[in-house]
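K.L.:
curious how this folds, go ahead:
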Amino acid sequence: MEYRYLGHSGLKVSVLSLGGWVNFGRVSPDVTLKCMQVAFENGINYFDTAEVYDGGKSEIDMGNAIKKLGWKRSDFVISTKLFWGGKGPNDRGLSRKHIIEGLNASLKRLELDYVDIVYAHRPDPDTPMTEIVRAFNHVINQGKAFYWGTSEWPAHQIVEAYGVANQLLLIPPLAEQTQYNLFHRERVEQEYMTLFKEFKMGAAVWSPLAGGILTGKHNERIAEDSRLALEGNAVMQRLREGLLSEEGKIKIEKIKRLRPIADKVRMSPAQLAIAWCIKQTNINTVITGASKPEQIEENIQAVKLVGRLTPDILEEIESILKNRLPPEFNFRDC
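P.N.:
Below is the predicted model:
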């Protein structure tokens, strides 16, 4: 397994990581344990979850798995995310109160003394940035987290957080956890470029398979036993609706055209999509999900096959996608 530094730190994480969104907490605890065991035994050292995932059950099942497997604490990296902690008036957002109480609750569910990274799961326009930065530094100073990061924050708010941290001599966010895949590229490849260059911000990307769409199994109809078919999940609902739109039909046609390329490099469509993410500049780790160990084993093969994505193959992919963003405009070139 390849390991990369995460952002401006000495923390190394596996280029492929395992997340608890949608699957863990829904599948049985035994399946969660087996998935995490297979991942760890194949070199994956980074595991991600959140307080909101299945109402906290993802954290509980992942924490129980770690305890039963008896892993040495220094051998794995784990992160959780805070924003949606419950229905109470102070159980949501990034107030100092919720960051402290929310992380305490997460640690209790995980049965851990600390997490390596705690993310702000979304930006909070109702809480001053100074309060947010100070609160994350407070839990770091308490030894309950080593680093903090952001998730799906617009670039200008991340810049603001860095500015506050620098002004107050506090720790800035280490990494941004954002969606990234063959169809979802703008934020990583354009909006965040200054952050990567100026702040050495890390990128832990999620949804490399676009909710399963890039596997090709939804080309004819939405597979009934898939995450995409889940009711009650807002992200999956948007993906379903998008797949039925005219734009969605265009994406399906592109996925069908990508299949021969996957066959040519002897990969599954899922492996091709994951390997493509790993291959891109500024990506530190690709967070994958799984509801059974076999999926993890297939995904791990993508890491070993990244070298098959030669410049010529990458250009073939781009010729189908036709969504590569133009380079940053320079007025000196006029």
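K.L.:
alpha carbons only for contacts and neighbour counts from here, please
P.N.:
Will do.
K.L.:
for this structure, just list every one of the helices.
P.N.:
Applying DSSP state H to the chain gives helices spanning 29-41, 57-69, 96-110, 129-141, 155-167, 186, 193-199, 234-243, 246-264, 269-279, 293-304, 311-321.
K.L.:
what angle do the fourth one and helix 96-110 make?
P.N.:
Taking axes from the mean of the first three to the mean of the last three CA atoms, to 10 degrees, helix 129-141 and helix 96-110 form an angle of 30 degrees between their directions.
K.L.:
so how far is Ala155 from the closest residue to Asn64 other than its chain neighbours?
P.N.:
The spatially closest residue to Asn64, leaving aside those adjacent along the chain, is Leu110, at 7.1 Å (CA to CA, 6 or more residues apart in numbering). Distance, Leu110 to Ala155, using CA to CA, to the nearest Å: 31 Å.
K.L.:
give me the more crowded residue out of these two.
P.N.:
Neighbour count, other CA atoms under 10 Å: between Leu110 and Ala155, Leu110 has more, with 26 against 17.
K.L.:
you'd agree that one is up against Ala65?
P.N.:
No - contact criterion CA atoms under 8 Å: Leu110 and Ala65 do not qualify, at 9.4 Å.
K.L.:
residue nearest the centroid of the protein?
P.N.:
Residue closest to the mean C-alpha point of the chain, counted by CA atoms, centre = their mean, is Trp206 at 3.1 Å.
K.L.:
and the residue lying closest to Ala120 once chain neighbours are set aside, how many neighbours does it have?
P.N.:
In space, and not counting its chain neighbours, Ala120 is closest to Thr150: 4.8 Å by CA to CA, 6+ apart. The number of residues packed near Thr150 is 24, by other CA under 10 Å.
K.L.:
now do the same contact list for Thr150.
P.N.:
By CA atoms under 8 Å, 6 or more residues apart in numbering, the residues touching Thr150 are Tyr119, Ala120, His121, Arg122, Pro123, Ile158, Pro173, Ala175, Glu176, Gln177.
K.L.:
one more, please, to line up against the first structure:
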Amino acid sequence: MDHRRLGRSGLNVSEITYGNWLTHGELVGRDSALACIRAALDAGISTFDTADVYAFGAAEEVLGEALRPVRRSSVEIATKVCLPTGDGPNDQGLSRKHIMESCHASLRRLGTDYVDLYQAHRFDERTALDETLIAFDDLVRQGKVLYLGVSEWTAPQIQAALDLGEGLGLRSRIVANQPQYNMLWRVIEPEVLPLCRSAGIGQMVFQPLAQGVLTGKYLPGRPPPQGSRASSAGRAPRFIRRVLGETLLERIQQLRPLADEAGLSMAQLAIAWTLRQEGVNSAIIGATRPEQVTENAAAAGVRLSDDLVVKIDAILGDLVDRDPAKTAQMMAVKAGWSREEA
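P.N.:
Down below sits the predicted model:
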């Protein structure tokens, strides 16, 4: 497993990060979750991503249990705060109260004294940015958080945080961004990526497989295969069906010969594609079975030729979304955002 420096920070992260959104505590039980994390460790993955809202805290608990036998300094644990963790008026957002309480709760669930990376899960339009940044900075000063990041923030929001942090004289600064990014969803390319490159902010991208669509297992004209996310219970089908469509599925099948030519699985091709982008330091994968972890982790270190990338772009063509406004539409914390939507 190769490692990369996270932006201009001193933190090294594995090229593949193991994440447990929509899996641990929801799609898979405890034993399967523990087996997946062991497979990640066996594959050399050292970076693990979760959030307080995943499975309403159960995901952090499972991850903490799985990593307990591991030397703490040998892994990097990232978690997030912002989305609703309860029904109270202060159980969401980026207020000082919610940040402090959520951080302490995450540390308890994870069974650790600190997290390597603490991320603002979304931008909070209802809380003053200086209140958020000062609360994060205090957690860094207390040693409970080592590095700070954001997720699904727009370029202007990231720039505002950088400018304000400098003006306030804060010791800590944003070093990581966690956006959705894959062959089909490239909305960070026009604005977010250029800003982050110049500011030294690294990208830890999620959904490199577009909810499994880029694995090629969803075939045009056929129902979702049994055991897939689209056929499961819970919230997973709601997320994945947003990206399913006959034309899209037909085009994705045209990528299969390219993967075969490169000696890769479809999943490995998609993950390696994200890792080739300048500024992307790690791709976050999820899994319901250990063998998926092993397969996807093998994308680390793969370098795709420019000719292959050109062929991929020609196949996907007008199905690729590059509109930077889509980030703003997806990410803002709205009044009344329920726990089920998180």
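K.L.:
circling back: now the residue nearest to Ala120 of structure 1: how far from Leu174 of structure 1?
P.N.:
As defined by CA to CA, Thr150 of structure 1 lies at a distance of 8 Å from Leu174 of structure 1.
K.L.:
ditto for Ser28 of structure 1
P.N.:
Ser28 of structure 1 sits 33 Å away from Leu174 of structure 1, going by CA to CA.
K.L.:
could you check how many residues crowd around Ser232 of structure 2?
P.N.:
15.
K.L.:
residues near the aligned residue in structure 1 for Met100 of structure 2, how many?
P.N.:
Applying TM-score structural alignment, one finds that Met100 of structure 2 aligns to Ile100 in structure 1. Neighbour count of Ile100 of structure 1, defined by other CA under 10 Å: 17.
K.L.:
hang on, Ile100 of structure 1 packs against Ala135?
P.N.:
Yes - counting by CA under 8 Å, Ile100 of structure 1 touches Ala135, with 7.2 Å between them.
K.L.:
what is the burial count for the residue nearest to Lys97 of structure 2 when sequence neighbours are not counted?
P.N.:
Closest residue in space to Lys97 of structure 2, ignoring its immediate chain neighbours: Asn90 at 7.2 Å, by CA to CA, 6+ apart. Other residues near Asn90 of structure 2 come to 16 when the count uses other CA under 10 Å.
K.L.:
now do Ser319 of structure 1
P.N.:
By other CA under 10 Å, the residues close to Ser319 of structure 1 number 11.
K.L.:
same thing with Ala105 of structure 1?
P.N.:
16.
K.L.:
for the one 10 residues further on, same thing?
P.N.:
Other residues within reach of Val115 of structure 1, judged by other CA under 10 Å, total 22.
K.L.:
check the one 10 residues further on too.
P.N.:
The local packing count at Pro125 of structure 1 equals 10, with neighbours defined by other CA under 10 Å.
K.L.:
and it, how far is that from Gln37 of structure 1?
P.N.:
Per CA to CA, Pro125 of structure 1 is found 39 Å from Gln37 of structure 1.
K.L.:
who's in contact with the closest residue in space to Asp137 of structure 2 that isn't next to it in sequence?
P.N.:
Nearest residue to Asp137 of structure 2, sequence neighbours excluded (CA to CA, 6+ apart): Ser172, at 5.7 Å. Contacts for Ser172 of structure 2 (CA under 8 Å, 6+ apart) come out as Asp137, Val140, Tyr147, Leu148, Gly165.
K.L.:
just to revisit the earlier point, among the contacts of Thr150 of structure 1, which lie within strands?
P.N.:
When DSSP state E is applied, the contacts of Thr150 of structure 1 are split such that Tyr119, Ala120, Ala175, Glu176, Gln177 fall in strands.
K.L.:
what's the counterpart of the second one in structure 2?
P.N.:
Structural alignment (TM-score structural alignment) places Ala120 of structure 1 against Ala120 in structure 2.
K.L.:
gap between that match and Thr17 of structure 2?
P.N.:
18 Å.
K.L.:
same question for Ile37 of structure 2.
P.N.:
Applying CA to CA, the value for Ile37 of structure 2 to Thr17 of structure 2 is 11 Å.
K.L.:
do Gln329 of structure 2 as well
P.N.:
Gln329 of structure 2 is 26 Å from Thr17 of structure 2, by CA to CA.
K.L.:
more crowded one of those two?
P.N.:
Remark: of Gln329 of structure 2 and Thr17, Thr17 carries more neighbours, 25 against 9, as counted by other CA under 10 Å.
K.L.:
so for Gly212 of structure 1, which of the helices of structure 1 sits nearest?
P.N.:
Judged by CA to CA, the one of the helices of structure 1 that comes nearest to Gly212 of structure 1 is helix 269-279, at 8.2 Å.
K.L.:
which bit of structure 2 covers the closest one?
P.N.:
So helix 269-279 of structure 1 sits over residues 266-276 in structure 2, by TM-score structural alignment.
K.L.:
endpoints of stretch 291-306 of structure 2, how far apart?
P.N.:
Terminal residues of stretch 291-306 of structure 2 lie 29 Å apart, using CA to CA.
K.L.:
now find how far off-centre it is within its chain.
P.N.:
In terms of CA atoms, centre = their mean, to the nearest Å, the centre of stretch 291-306 of structure 2 is found 17 Å from the chain centre.
K.L.:
over to stretch 174-193 of structure 2?
P.N.:
With CA atoms, centre = their mean as the basis, stretch 174-193 of structure 2 stands 11 Å off its chain's centre.
K.L.:
just stretch 215-231 of structure 2 next, same as before
P.N.:
With CA atoms, centre = their mean as the basis, stretch 215-231 of structure 2 stands 23 Å off its chain's centre.
K.L.:
what comes up buried for it?
P.N.:
Buried residues in stretch 215-231 of structure 2, defined by neighbour count with 16 or more other CA atoms under 10 Å: Thr215, Gly216, Lys217, Tyr218, Leu219, Pro220, Pro224, Ser228, Arg229, Ala230.
K.L.:
ignoring the adjacent residues along the chain, who's closest to the fifth one?
P.N.:
Computed as CA to CA, 6+ apart, the closest residue to Leu219 of structure 2 that is not its neighbour in sequence is Leu249, at 6.1 Å.
K.L.:
the one you found maps to what in structure 1?
P.N.:
So, by TM-score structural alignment, Leu249 of structure 2 is matched to Ile252.
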